[in-house]
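> prediction below, plus the sequence it came from.
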Amino acid sequence: MPLRRGAGSLLRHTVTPSPGLATPLRPGLAISAAKSTPSRLQSMRLHATPAPRAENIPGDFDPHAITAMDKQTPPKPGADFNVVIVGAGNINFGSDEGPWNHSFRLEHKLGPRLKVVALIDPSAARADAALKVKRESFVLSAYKDTIVYPTFPDFVKNMKPEQKPHAIWVGSPPAFRGREEQGRDLEKALIEAFPDVGIFIEKPVSTGPVDEAFSIAERLKKSGNVVSVGYMLRYLKVVQKMKQILEENNLKVMSTNARYIMAYEHTAKLDWWDKSQSCGPIVEQATHFCDLSRYFGGEVDLDSVMAHSLEHFEPAGHLRKIPVPEEKIPEDERIPRITCATWKYESGAVGSLTHAVALHGFNYSTEIDVYADGYSLRLVDPYNAPVLYMRKPGDDHEEVIRYGNDDPFFSEVSNLIENIEKGPGSAPILSSYEDAVKTYALTWQIRNKSEESVRKMGKKK
């Protein structure tokens, strides 16, 4: 979390949490997917360098740090801070579907210092529309000189010395990054052009083969660039409180149990229902819960993963309120309705995940349980109104922990900028690129194992 201290408060009481006012995170922009088979995962897991200790440092957790944007001390004037934004879509510029909006956080973190020198997007119309909104607002100074380029190489070729970025914010579709293939190797282009610039990259890191994503991780590690990946739930105060409880009590996690139950009737993007476009709900949507599972449970023995799915053609898989013409999607590419997976962590602990496309209305149901000897830690509704229910030795009742003034999106933005300006380690970066690739590998292993199970059942029939 940001290292500033403020006047926030820790509230403990035992009432049922109020429903979140905002709609839970929706699936992101449709992405073009390449079929991916996690090959050589066992050897890569054994040779991957463990995440630095700095990525798991509950000792730095300050429950009173104010991370909500509207509670921040106004940024002070100072030297310009140049940013290149890659992608003019929802994740960088916001939408009515969720709380994401990286540009908004950058504006609140940097204030009048922010200068967006370039916006990279192949759609000039989309980029111009995003800039028009900004230029008609109080942040005009940050965007009045922004130049739109269709590709990153176009920016590099035309950049003036005074436009050199201090940070690059990547929110482009993952189909065009995390690969070795030319045109899908954005990270390679970034570090070759700017080996000393901080980089933020949205999740998932790719849609391509897992082994290529691991290769990109190795390349980034050697480059020395400070890199942060957008698994923002790690930055929640309640999540850091859970890590603190585990460490301070010297607890070993015995089990994690994650549940992501989606409200589907308003998800009207056809591509999201098409695995060839979105990679499917485990890779695209449940990735945050796979990541939280790893964050608490440690590294997963990928060979231990088992998974089953409920498919669209099975009697129990019929959905009455699908808002898209699913018949336009090839049958083999239609998403599963339910996916249930189990695995072993390398520590011996066990993990499980249930993802369901099942609810109507708007509100999702999302929870993760973490069990250790004498302790039950239950995180509920992390996207909207995060609440931690804790049972500990000597007390059969659950203690309820909430925090106000929390914005994990702002925290991940703020912490990367702190590292850029004050040096590595100035604030916790809770998800490195390599760590994010390990989560990506787990999501693909779950998808592949569930599809293998479907094929085996088909043979039996």
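Received, thanks. Numbering: from 1, shown residues only.
> going forward, measure contacts and count neighbours with C-alpha atoms only.
Will do.
> can you give me the helices in this protein?
With DSSP state H as the criterion, the chain has helices at 41-47, 90-93, 102-110, 124-135, 140-143, 152-158, 186-193, 210-223, 237-248, 275-278, 281-284, 287-297, 408-422, 433-460.
> can you pull the buried residues of the first one?
To tie it back to what came earlier, the one meant is helix 41-47. 41, 45 (16 or more other Cα atoms under 10 Å).
> centre of the chain to it, how far?
23 Å (Cα atoms, centre = their mean, to the nearest Å).
> got a list of contacts for it?
Outside helix 41-47, the residues that touch it by Cα atoms under 8 Å, 6 or more residues apart in numbering are 210-211, 214, 302-303, 441.
> same thing with the fifth one?
In this structure, residues lying in contact with helix 140-143 by Cα under 8 Å, 6+ apart are 107, 112-117, 131, 134-135.
> let me know the closest of those residues to residue 193.
residue 117 (15.4 Å; Cα to Cα).
> you'd agree the closest one is up against residue 145?
Yes: between residue 117 and residue 145 there is a contact under Cα atoms under 8 Å: 6.6 Å.
> neighbour-wise, which of the two wins?
residue 117 (24 against 13; other Cα atoms under 10 Å).
> and the more buried one, how close does it get to residue 448?
With distances taken as Cα to Cα, to the nearest Å, residue 117 is found 42 Å from residue 448.
> next one: residue 349
22 Å.
> now residue 343
Distance, residue 343 to residue 448, by Cα to Cα: 14 Å.
> what sits against residue 113?
77-81, 142.
> between the helices of the chain, which one is nearest to residue 168?
Where the helices of the chain are weighed against each other on Cα to Cα, the nearest is helix 186-193, at 8.3 Å.
> how far off helix 210-223 does the closest one point, in degrees?
Comparing the axes of helix 186-193 and helix 210-223 via axes from the mean of the first three to the mean of the last three Cα atoms, to 10 degrees yields an angle of 20 degrees.
> what's the burial count for residue 19?
Around residue 19 there are 10 residues (other Cα under 10 Å).
> hang on, the earlier thing: for the contacts of helix 41-47, which one is nearest residue 291?
In terms of Cα to Cα, no member of the contacts of helix 41-47 lies closer to residue 291 than residue 441, at 10.5 Å.
> report how many residues lie close to that closest one.
Neighbour count of residue 441, defined by other Cα under 10 Å: 27.
> from residue 450, how far out is it?
Here residue 441 is placed at a distance of 14 Å from residue 450 (Cα to Cα).
> give me the buried entries from the contacts of helix 41-47.
In the contacts of helix 41-47, burial by neighbour count holds for 210-211, 214, 302, 441, counting by 16+ other Cα under 10 Å.
> re the thing from before, what is the most widely separated pair among the contacts of helix 140-143?
113 and 131 (17.5 Å).
> which ones are touching residue 107?
Contacts for residue 107 (Cα under 8 Å, 6+ apart) come out as 114, 139, 142.
> another structure for you, compare them:
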Amino acid sequence: MALRTTLPLRLLARPLTTYAPPLALLQHQLQHQHQYHFRGLRTSTPAPVSSTLSAWDGGKAEPPECGINVDMPVRMDTAPAPPPGDDFHVAMVGAGNIMFGSKAGPWNHSVRLEHKLGPRLKVVALIDPDTARAKSVLETKCASFVESAYKDTKVFPNIGEYARWIEEEGGTKPRAIIVGTPPAFRGGVAGGRNLELQLLEHFPAAGYLIEKPVSTAPIDEVKHVAGRLVQNQNVISVGYMLRYLRCVQKMKQIIHDNNLTIMATNARYSAAYQSIDKPAWWDKSKDMGPVIEQGTHFCDLSRYLGGDIDIATVAAYSVEHDERPGKLSAIPVNEDAIAPDQRIPRITSAVWKYAGGAVGSFTHTVALQGTLYDCELEVWADGFHMRLVDPYNAPQLLVRRPGEDHSELHQFNDDDPFFSEMSAFIDAVEGRPDAHILSSFEDATKSYELTWAIRLASEKSAAMRRAAAAKA
């Protein structure tokens, strides 16, 4: 979903109303000023963290300390120049915005690959049924300084045609395949949505970077695909890029270093619906609804920090389009063209129990207008409260520790989680010793299962409400 970048907070902040406290209170504060912190915050330099263990890439259980070094700049323009080496052959599946970027968001896998591999990058195939679009983006690339990476790229309408070209004409096999297709074509076993199974058939030795959510197929099919991928043991990364945020890795570091037992998580994702003019997003039969299509990032972060979830405990309620609070005034599409039973909920609120005993909650709202989203994630443990704020635009981490009444403020201005994700994937494919893939396909399947459990639970409660209203 498109997320617009925001201006610096200092440019957007409204003037604060002045408040003059009583003189006695001012005198008391001056006498005890060491106990007070303006706005309840103080900045803190992150503590150094030693090298972490390499993460498994096949979906096995990983030690909680696995991650990336939060004190190492990983933005593209601060990364070292790519080292020399042999050509690195890549196949791209999908010629859309995820792969080649757009004005609506920071995603652009091709640019991250170009910076990671430099002149080593050779894109041998671009696969998209819209071959005209594929040829158009290649023309743009070939007119730029990265021409050497794309000048010999072949365009194919599907995986089978690419595999046939290799077999019949001696074409080049890829070391890595970047998958940026819509989720409806992935993660299943039936024809038309079994992309991973096709890749395993034709390119079992390649590494795969696959976008999220992993599919729109039934969860049993997705689990079957996950099992096949784990069995094959090739390198696989799923694009939950928020795991690679240095603020998120700082949270993981704090949890590990203090041996914390998580008590609760609370995630909130507020979409700016006025800017969402894609009709399929408003239709559950197409994009599966906002929790599965959009809230998946925060459901995944909740699992990443809180651990495995007891799916049987998931309960959810919603505000639906046919309820008074669900009447929206600025919907940018013609919702009347969507069947009433396929219109998306306006608010979805869910709770669950983690396998470790903690409680989790998630609220997704279709309520804000304008263009900027509002997203936060909180984590509690004994003496600790961590709050991740605005992870898409200007990430901040607030940490309150035991015995303290204030919060530390952690900010990383040289962070690019998309580049960290791509860099980790390429390092793993090349067998480098400190590669950290943070989201395997098997683990991503668990996040997919959670989003479906939330949707189904909210639909069940909505159906019960409607049935009770009909009897009244």
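It's in. Being a predicted model, the structure only gives us computed values, none of them experimental.
> ok, back up a step: what's the most distant pair in the buried ones among the contacts of helix 41-47 of structure 1?
Taking Cα to Cα as the measure, these have their most distant pair in 214 and 302, spaced 14.8 Å apart.
> one step back: which of the contacts of residue 107 of structure 1 lies closest to residue 422 of structure 1?
Nearest to residue 422 of structure 1 out of the contacts of residue 107 of structure 1 is residue 114 (Cα to Cα; 16.7 Å).
> hmm, residue 106 and that closest one touching each other?
Yes: with contact defined as Cα under 8 Å, residue 114 of structure 1 reaches residue 106; the gap is 7.4 Å.
> now do the contacts for residue 264 of structure 1.
Residue 264 of structure 1 touches 321-322, 357-362, counting by Cα under 8 Å, 6+ apart.
> the spatially closest residue to residue 193 of structure 2 that is not a sequence neighbour and residue 156 of structure 2, how far apart?
Leaving aside its chain neighbours, residue 193 of structure 2 sits nearest to residue 185 (3.8 Å; criterion: Cα to Cα, 6 or more residues apart in numbering). Counting by Cα to Cα, the separation of residue 185 of structure 2 from residue 156 of structure 2 is 16 Å.
> neighbour count: those two, which is higher?
Using other Cα under 10 Å as the criterion, residue 185 of structure 2 and residue 156 rank with residue 156 on top: 21 against 18.
> how near is that one to residue 170 of structure 2?
Relative to residue 170 of structure 2, and taking Cα to Cα, residue 156 of structure 2 is found at 15 Å.
> which residues touch residue 137 of structure 1?
Under the criterion of Cα under 8 Å, 6+ apart, residue 137 of structure 1 has no contact partners.
> what lines up against it once you look at structure 2?
Aligned by TM-score structural alignment, residue 137 of structure 1 pairs with residue 144 of structure 2.
> against residue 160 of structure 2, how distant is its match?
Counting by Cα to Cα, the gap from residue 144 of structure 2 to residue 160 of structure 2 is 30 Å.
> what stretch of structure 2 lies opposite stretch 272-288 of structure 1 in the alignment?
On the basis of TM-score structural alignment, stretch 272-288 of structure 1 is assigned to residues 281-297 in structure 2.
> now for residue 102 of structure 1: what does it line up with in structure 2?
Aligning on TM-score structural alignment places residue 102 of structure 1 opposite residue 109 in structure 2.
> so who does its match touch?
So residue 109 of structure 2 contacts 98-101, 418, 422 (Cα under 8 Å, 6+ apart).
> list the residues that contact the closest residue to residue 110 of structure 1 other than its chain neighbours.
Nearest in space to residue 110 of structure 1, with sequence neighbours left out and distances taken as Cα to Cα, 6+ apart, is residue 75 at 5.9 Å. Residues in contact with residue 75 of structure 1 (Cα under 8 Å, 6+ apart) are 108-112.
> next: residue 390 of structure 2.
374-376, 396.
> what's it aligned with over in structure 1?
Using TM-score structural alignment as the criterion, residue 390 of structure 2 maps onto residue 381 of structure 1.
> and the nearest residue to residue 289 of structure 2 once chain neighbours are set aside, how many neighbours?
Residue nearest to residue 289 of structure 2 in three dimensions, not counting chain neighbours: residue 344, with 5.8 Å by Cα to Cα, 6+ apart. When neighbours are counted by other Cα under 10 Å, residue 344 of structure 2 registers 26.
> with residue 349 of structure 2 instead?
Residue 349 of structure 2: 20 surrounding residues under other Cα under 10 Å.
> mind telling me what it corresponds to in structure 1?
Per TM-score structural alignment, residue 349 of structure 2 is aligned with residue 340.
> kindly report the same for residue 318 of structure 2.
Under TM-score structural alignment, residue 318 of structure 2 pairs with residue 309 in structure 1.
> now residue 204 of structure 2
In structure 1, residue 204 of structure 2 lines up with residue 195, judged by TM-score structural alignment.
> cool, and residue 9 of structure 2?
Per TM-score structural alignment, residue 9 of structure 2 is aligned with residue 19.
> cool, residue 449 of structure 2 as well?
Residue 449 of structure 2 maps onto residue 441 in structure 1, with residues paired by TM-score structural alignment.
> ok, residue 361 of structure 2 next?
Using TM-score structural alignment, the equivalent of residue 361 of structure 2 in structure 1 is residue 352.
> count the neighbours of the residue nearest to that match when sequence neighbours are not counted for me.
If you skip the residues right next to it in sequence, residue 352 of structure 1 has residue 342 as its closest partner in space, 4.2 Å away by Cα to Cα, 6+ apart. For residue 342 of structure 1, the neighbour count with other Cα under 10 Å is 17.
> what residues are up against residue 342 of structure 1?
Residue 342 of structure 1 makes contacts with 305-307, 350-353, as judged by Cα under 8 Å, 6+ apart.
> just residue 199 of structure 1 next, same as before
167-170, 225-228.
> with distance to residue 431 of structure 1 as extra columns, can I get these in TSV?
Formatted as TSV, the contacts of residue 199 of structure 1 follow (distance: Cα to Cα, whole Å):
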residue	distance to residue 431 of structure 1
167	17
168	16
169	15
170	15
225	14
226	11
227	9
228	6
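> looking at those, which are in strands?
Cross-referencing the contacts of residue 199 of structure 1 against strands under DSSP state E gives 167-170, 227-228.
> show me which of those are buried.
Those of these that meet the buried threshold are 167-170, 227-228, by 16+ other Cα under 10 Å.
> and of the contacts of residue 107 of structure 1, the nearest to residue 127 of structure 1?
Nearest to residue 127 of structure 1 out of these is residue 142 (Cα to Cα; 14.8 Å).
> okay, now the closest one: neighbour count?
As a burial measure, residue 142 of structure 1 scores 23 neighbours (other Cα under 10 Å).
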